[in-house]
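Colleague: here are the coordinates; sequence isn't available:
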């Protein structure tokens, strides 16, 4: 017979509190008018968000009034030039979100002026945000929120970003560069000996024996052809120091991590991200809230604390953003001086399924409601959400609670993605459920 002490369930101590987290919010349209009983899918979703103690979201756009903006599009963009009116941000806050992550590949689409203008809008609305700053230290530092359940810290970072978007460190004699809290992914192309000899000779013939390395793909001889990725150790150490610092000043520490690697269509989580997210938990994070590839990836619970490798899209107003800079028309071989935004979106829709995010998975996600005792998660309810892919552009991309059939399919896909991490997620009572 098993001893009574072994049969007794482990006691969990600490204050009770709830958290919800959403993935990418690419906002552009007003939504507050939908928050009414006549629109139950949206209205009930808002009620869920407002019912929790802490709610976090990734703000994946710039926010400012284009009519008074004095900047210009950046030379590099995170895929497209995203911008939203301040009223759309106010509507996102009205849904119930408290904390806004900004460390992502679109933070500098409109240059440093757009980055700083967005910060002014957020500050003017009293909305805490992290992941961007006037130098690397500011971009990497946590933001704090005092709540009834304790003091909450949030850090935001991105492993996906154009090189010019990364914030630079300060020195006593040189100012830092404004930008995002970037954690660099380094890459090496390993080749079989024969192929390596040919390519190494080719780059040397160009007069630059490190040609591939300048594209962040250093050549190396190996036994097979493969791409090896890892995180820059100095960036990892810097982030972990910030987490430990935040844990000393807050009761709850959230880390928002934005990762597209290896590519948006890939649902498998890179091994280096698993290692990094677990290290964040070990350093003191209460939860790791991942997003980036615009669709769901799996989750796990490490040391009693949740890790979401991607929460997918939460708002996806990507088909109504105006204006569109000239460079973006050129991507689709359209004349930038005479084409209209509607021409750009029509051409993009016809280009390819990958460019158009045509798969339904990009328009389906989950809103997790996490219950904590202290810093240990004791249960999660997953509310399936769909983003109205079938509607016209003027209504497409706005989140609503999914119907039962769609919801069961979303939960089943998420459960399958989470199974390799030892997480068993069940469909019960119209929700996905996880229990320790």
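Modeller: Structure's in. What do you need? These numbers were taken from a predicted model, which means no experiment stands behind them. Residues are numbered from 1 along each chain as shown.

Colleague: C-alpha only now, for contacts and for neighbours.
Modeller: Will do.

Colleague: This structure: helices as residue ranges?
Modeller: Using DSSP state H, the helices assigned to the chain run over residues 4-7, 40-50, 86-94, 111-124, 136-140, 193-205, 211-214, 233-249, 271-283, 326-331, 341-351, 353-356, 404-418.

Colleague: hmm, who's touching the fifth one?
Modeller: Residues from elsewhere that reach helix 136-140, judged by CA atoms under 8 Å, 6 or more residues apart in numbering: 130-133, 155-157, 166-170, 176-181, 239, 242.

Colleague: among the helices of the chain, which is nearest residue 294?
Modeller: With CA to CA as the criterion, residue 294 lies closest to helix 353-356 of the helices of the chain, at 11.8 Å.

Colleague: Buried ones in the closest one, by neighbour count?
Modeller: residue 356 (16 or more other CA atoms under 10 Å).

Colleague: alright, now check it against this:
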């Protein structure tokens, strides 16, 4: 009977060796364990086969780690034999690469990828399945997508000589039709990604909220119960009172509970657990995370995560060290080699271009200049400036975090742009100074040594 009771407690994460009173789990890797984490992989070809100046030094960093992580923001299939179709919804582009990218990702050093993002379902179920097959065939572990919600939400595992690594992947930015679901009654489950739904509010002063309420009340057939006593729903947007005009988000509690459960289980079955979110909120223009992110990140660490990694905004945001574990609020871009073809007729329509006259490259160039919605667009050099993060662990503690600045070649011609190289000293100083300022918001001390950013939590 006593063993049964302890097993029941273990399911709840209580009274289990390795848990403290807050419910977190200790890191359990061998000394020298190294995690390399980078941002978005918008890649359309096999990069190791090309002549990319400085890319060899990038590969040295990627390959010299136990776990090398990135966000898989493209799909992998051969359009000539592909059985699917471009979807009516797209996440801003129709990202696709040839099957040769599968072995090339492994050759680069990647062994862990997140696949929950706003581009995962642009080519439908068929595109997602082809991509998953390409990754499986090349022994690249991925998480965040699956045949139903349970599979998409589950932790996936990488075996390394210094410990077993779990990966839990979700997206707060996603196309509506890409969200996976589980079976219910006679209805089957739906393939898709592990989504974190957010309720978005626009915060405004009280006086503005009163004016909006008056406007809403003057409209015919409004539902007075919709929006709540402290908020106003109007024309598809929700408003609530705040100190200044901006955006505020409330994560869906059911989604949060599901992700937390999988974080706990991932750490219970592994030595090291990575949790990762693809979220653009409040927008690509912002160097600060959305207002919900810090609280949620800390919950994941408390539940057992050893690192929390955000990607999506396409530019760097700050780094926090919480309970000795790194929180990356955005690792920005790693590759923006956006030579995709085909792009899908919907993108021609979105950019008011005729596919009989214009080319796929011209559609892509137009997108890169406009960006998403009201964002400044990818013509800004800041989107081509990033870092490779290298987290080194000793005695189950983060001993040192090194940040290698990279340059994705904003000034290069279109066909050569987007492949990273180590940034030259002047650019490296600019990138690290920005990251130091943004990380200082979270009380993180970042020093610059030989054009590399260094964070030593215990120094």
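Modeller: The structure has been received and is ready for your questions. Because the structure is a prediction, the values reported are computed rather than measured.

Colleague: and of the helices of the first structure, who's closest to residue 259 of the first structure?
Modeller: It is, among those and with distance given as CA to CA, helix 271-283, at 8.4 Å.

Colleague: superposed on the second structure, where does the closest one end up, distance-wise?
Modeller: After superposition onto the second structure, helix 271-283 of the first structure sits on average 0.7 Å from its aligned residues (mean CA distance after the TM-score superposition for the first structure).

Colleague: what range in the second structure matches that helix?
Modeller: Aligned using TM-score structural alignment, helix 271-283 of the first structure spans residues 291-303 in the second structure.

Colleague: Share the number of residues neighbouring the aligned partner of residue 437 of the second structure in the first structure, please.
Modeller: Alignment note (TM-score structural alignment): residue 437 of the second structure maps to residue 416 of the first structure. Counted with other CA atoms under 10 Å, the neighbours of residue 416 of the first structure add up to 15.

Colleague: Name the nearest residue to residue 416 of the first structure, sequence neighbours excluded.
Modeller: Spatial nearest neighbour of residue 416 of the first structure, chain neighbours left out: residue 298 (7.8 Å); criterion: CA to CA, 6 or more residues apart in numbering.

Colleague: hang on, that neighbour packs against residue 414?
Modeller: Yes. At 6.2 Å, residue 298 of the first structure and residue 414 qualify as touching, with contact defined as CA atoms under 8 Å.

Colleague: Grab the most central residue of the first structure for me.
Modeller: The C-alpha lying nearest the average C-alpha coordinate of the first structure belongs to residue 291 (CA atoms, centre = their mean; 3.1 Å).

Colleague: looking at it, that one is touching residue 311, isn't it?
Modeller: Yes. Counting by CA under 8 Å, residue 291 of the first structure touches residue 311, with 5.3 Å between them.

Colleague: Give me the common contacts of those two.
Modeller: With CA under 8 Å, 6+ apart, residue 291 of the first structure and residue 311 have common neighbours 23-24.

Colleague: counterpart of stretch 56-76 of the second structure in the first structure, which residues?
Modeller: Per the alignment by TM-score structural alignment, stretch 56-76 of the second structure matches residues 43-63 in the first structure.

Colleague: cool, and stretch 157-177 of the second structure?
Modeller: Counting by TM-score structural alignment, stretch 157-177 of the second structure falls onto residues 144-164 of the first structure.

Colleague: in the matching stretch, what counts as buried?
Modeller: Within stretch 144-164 of the first structure, the residues scored as buried using 16+ other CA under 10 Å are 144-145, 152-162, 164.

Colleague: Then stretch 338-349 of the first structure?
Modeller: Going by neighbour count (16+ other CA under 10 Å), the buried part of stretch 338-349 of the first structure is 341, 344-345, 347-349.

Colleague: about what we covered before: I'd like to know how far the residue nearest to the centre of the first structure sits from residue 432 of the first structure.
Modeller: According to CA to CA, to the nearest Å, residue 291 of the first structure and residue 432 of the first structure sit 19 Å apart.

Colleague: Next: residue 88 of the first structure.
Modeller: Per CA to CA, residue 88 of the first structure is found 30 Å from residue 432 of the first structure.

Colleague: Check residue 89 of the first structure too.
Modeller: Counting by CA to CA, the gap from residue 89 of the first structure to residue 432 of the first structure is 29 Å.

Colleague: now swap in residue 77 of the first structure and tell me
Modeller: Separation of residue 77 of the first structure from residue 432 of the first structure (CA to CA): 36 Å.

Colleague: for residue 92 of the first structure, same thing?
Modeller: 25 Å.

Colleague: Which one's more surrounded, these two?
Modeller: Remark: of residue 92 of the first structure and residue 432, residue 432 carries more neighbours, 25 against 21, as counted by other CA under 10 Å.

Colleague: Contact partners for the more buried one?
Modeller: Residue 432 of the first structure makes contact with 381-384, 408, 411, 425-426 under the criterion CA under 8 Å, 6+ apart.
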